[in-house]
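A.B. asks: sequence unknown, structure follows:
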């Protein structure tokens, strides 16, 4: 058994949007089914949408509807059109507990038992400011209990490990909610510090199967508006400079007041120097090389996404461009750049090894030989309909020696490894058929079928279901 590396601080895992299970006022879980039950969960959630839709002009408050978070999502989860499919957090929490001296509070433990590994769940519908206030309450309670449990823990501080929007919640906590005094480090995985075009596309184009009401829900979410690009991302006329979404009138589905408030939210965080004054270290981790929507052309009230900005392909993790996920605090560049897609960042093998640098004071320990990794650009759909062919394209960058001879494999779930067809020039193609309805992990590997480089996630929707609203 591998010895566990020492961690004296308290580690808090903060999920992204949709990453927390929710219950209604009666205690019924209204958002929480994941993994094999995800399709049933989406249908169940559809029946709950009316009760979850937020009233206008809510600001940073809770609507008082009794909805409360239960815990982080355990397995693959997502909603059609609101971001991409995302892996769960149980695997990450279990890995942290087994490789470091971190301990979660078990079911048989007393409610006040000390723990230094916390999975923080929050109501992802609401403003990041509101969620940051709840994070402050939770950290104050848990850190105080951990510090008081043993004399050597008296100086423990918090390390926040955040995925996607969770990093915005954590940054608000550090910069505006007093968290800087007790936080050592904020590690963010694909956090859209400058927003994500995907959020704007969801608002403008509408989301989810017809009749479910997801579009009305999405367009009223303060959180989703706070994910809209906070950089000039829209082309309104040939030759004209890029414009911010809040500067473009007539975009359907956007709430001008929420966009204005989101701009103030980001501006306040940019101008804050609280974290720096207390020595809080931000560690931004950015997925790279994956085709990522970065700007869009405005055409008749519709958006056409582009992978470039001013003619340059910045790349990213497929959802968040690198220019957004690396832009935080004094950091000029990402601390680490795995070639991974957004929804799988938290479970990327190479990234987990890199986490040792930021979680423990122990010197590096030899952990066995690792095969040399080959970076891959993977282009594959996030969703298909049952019966459709799943077409996955992988490209080995030309600066890799022998890039046109690298063998690339794809494995869907527990199925056999399939060798991608080599199209020449480092380009490879796989056409997978027969994927049953539900979410799937497609592991992409090089060198040998057992060495995973990255994971693509795809939701196979039941045939006969309609998209759009």
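C.D. replies: Nice, thanks for sending it over. Note that this is a predicted model, so its numbers are computed, not measured.
A.B. asks: From here on, just use CA atoms for contacts and neighbour counts.
C.D. replies: Will do.
A.B. asks: show me what contacts the residue of the chain positioned farthest from its centre?
C.D. replies: For the chain, the largest distance from the centre (Cα atoms, centre = their mean) belongs to residue 151, which lies 36.3 Å off. By Cα atoms under 8 Å, 6 or more residues apart in numbering, residue 151 lies in contact with nothing.
A.B. asks: gap between it and residue 183?
C.D. replies: Using Cα to Cα, to the nearest Å, one gets 19 Å for the distance from residue 151 to residue 183.
A.B. asks: which outside residues touch the longest helix seen in the chain?
C.D. replies: Ranked by residue count under DSSP state H, the longest helix found in the chain is helix 128-147. Applying Cα under 8 Å, 6+ apart, the external contacts of helix 128-147 come out as 10, 60-62, 112-116, 120, 122-124, 153-158, 168-170, 172-173, 177-179, 222-223, 226.
A.B. asks: Can you say which of those are buried?
C.D. replies: 10, 62, 114-116, 120, 122-124, 153-154, 156-158, 168-170, 172-173, 177-179, 222-223, 226 (16 or more other Cα atoms under 10 Å).
A.B. asks: Identify those among these that sit within helices.
C.D. replies: 168-170, 172-173, 222-223.
A.B. asks: ok, and here's another one to check against it:
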């Protein structure tokens, strides 16, 4: 596998979107969070109605020029710490004499994450067909084994990038040229946070000052309008039984029970997308004991994660981290562990690689590097079942400039350990940020209050004995 073409497919928010060299998403987000210019909140970023699986043109078209380098977030939905050095973060340069990747052996695939994953998968196929042909012509001069074993593709995917890859593999014939699929926090069964943002409940106003509640409601309304225009967000809707009612009638799928303020056409699009992949998988696997490519699945289950939606008798919506007691509802803070587990290819949960990192920082997690190096060398990756080092992290979706917000950790592993939290500014080293020690909160967990200026920050929480660290992104709006 070490002579194969390595392709990195980022997740939603992971690619910078520009027009005339200017970052459109950053400009739109700042307007979206401000009450002073609501009309500019979605200018240049919202897609036209009914675009579905087609490419936008004219003023709706944007350039996807490179991977995100710093932290970014769609408040209350998804976040990404950025990919400042993907090759180093993914551990391909091991510093132990292992052969490094040839420049033509590594491909980054930035894409417009607003668009349908079907369209993005078609673009991925076009790019890979060309890149793989070029690498196969070069590889034998670099790796002698490539003469007898033609190089194939190793897909390394973060978050939604794994859904793009699955559509490419099963619906567009990509499995014929692929050696391995490696996914990091991919929501194979969707994420309930997509329901939250699409129904206008992305940011919870609790624990915010009374004067901020109206502002949060306005932000939620604009976020919902923006997200509803993105086919990709609809395709992240949960495919599992995620809807419960207060009458105790049991959990159901989104296509079986209406959810107030969730457009039914978005639900239909989401289920059609998932069903297309599942049906293609069944056809492709007919008569086969295993797929022609290996699947390596990295997932988290240490953190409280929105599990679904409860519809009240008055039509009100709540988004709990548990729906019942019949399963483990933990995840990576964005995607439930059960959703990130590649159950379509792996038989046992022990076949996945579980870790304590948050969704936003999983692609750059230090603890994943040895496993990724082992995968590239075709060696068994060490299992990382959640254990003594992991802890659950809770944090707000949005904070206000200068006002304190609470970071809380919980779980049986926090007893007797020292945990510290710090906010790291984009472009500055972690050592420049002053850590704050978390203290007992009276409920068996630990907590600390932090404050920050307006901007997008990386939150780092680090524990000792044994050492563990996780990262996420918090957006701080102007007060």
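C.D. replies: Received it, and whenever you're ready, just let me know what you need. Everything numeric in this text was worked out from a predicted model, so none of it was measured.
A.B. asks: Structure 1: helices as residue ranges?
C.D. replies: 38-52, 90-99, 128-147, 166-176, 197-205, 214-219, 222-225, 256-271, 274-277, 322-325, 349-359.
A.B. asks: Roughly how far does the aligned partner of residue 417 of structure 1 in structure 2 sit from residue 365 of structure 2?
C.D. replies: When structure 2 is aligned by TM-score structural alignment, the residue opposite residue 417 of structure 1 is residue 435. Applying Cα to Cα, the value for residue 435 of structure 2 to residue 365 of structure 2 is 19 Å.
A.B. asks: quick one: residue 424 of structure 2 from residue 200 of structure 2, how far?
C.D. replies: 29 Å.
A.B. asks: and the corresponding residue of structure 2 for residue 139 of structure 1, how many neighbours?
C.D. replies: Under the alignment by TM-score structural alignment, residue 139 of structure 1 pairs with residue 128 in structure 2. Residues lying near residue 128 of structure 2 (other Cα atoms under 10 Å) number 19.
A.B. asks: now do residue 193 of structure 2
C.D. replies: 27.
A.B. asks: One more: residue 439 of structure 1?
C.D. replies: Neighbours of residue 439 of structure 1 using other Cα under 10 Å come to 28.
A.B. asks: what about the corresponding residue of structure 1 for residue 322 of structure 2, how many residues close to it?
C.D. replies: Under the alignment (TM-score structural alignment), residue 322 of structure 2 maps onto residue 308 of structure 1. Applying other Cα under 10 Å, we find 18 residues neighbouring residue 308 of structure 1.
A.B. asks: My guess is residue 308 of structure 1 contacts residue 322. True?
C.D. replies: No - using Cα atoms under 8 Å, residue 308 of structure 1 is not in contact with residue 322, being 11.5 Å away.
A.B. asks: quick one: common contacting residues for these two?
C.D. replies: residue 314.
A.B. asks: which one of the ones in helices among the buried ones among the contacts of helix 128-147 of structure 1 sits closest to residue 343 of structure 1?
C.D. replies: residue 168 (16.7 Å; Cα to Cα).
A.B. asks: list the contacts for the alignment partner in structure 2 of the closest one?
C.D. replies: Using TM-score structural alignment, the partner of residue 168 of structure 1 in structure 2 is residue 163. If you count contacts by Cα under 8 Å, 6+ apart, residue 163 of structure 2 has them with 117, 186-188.
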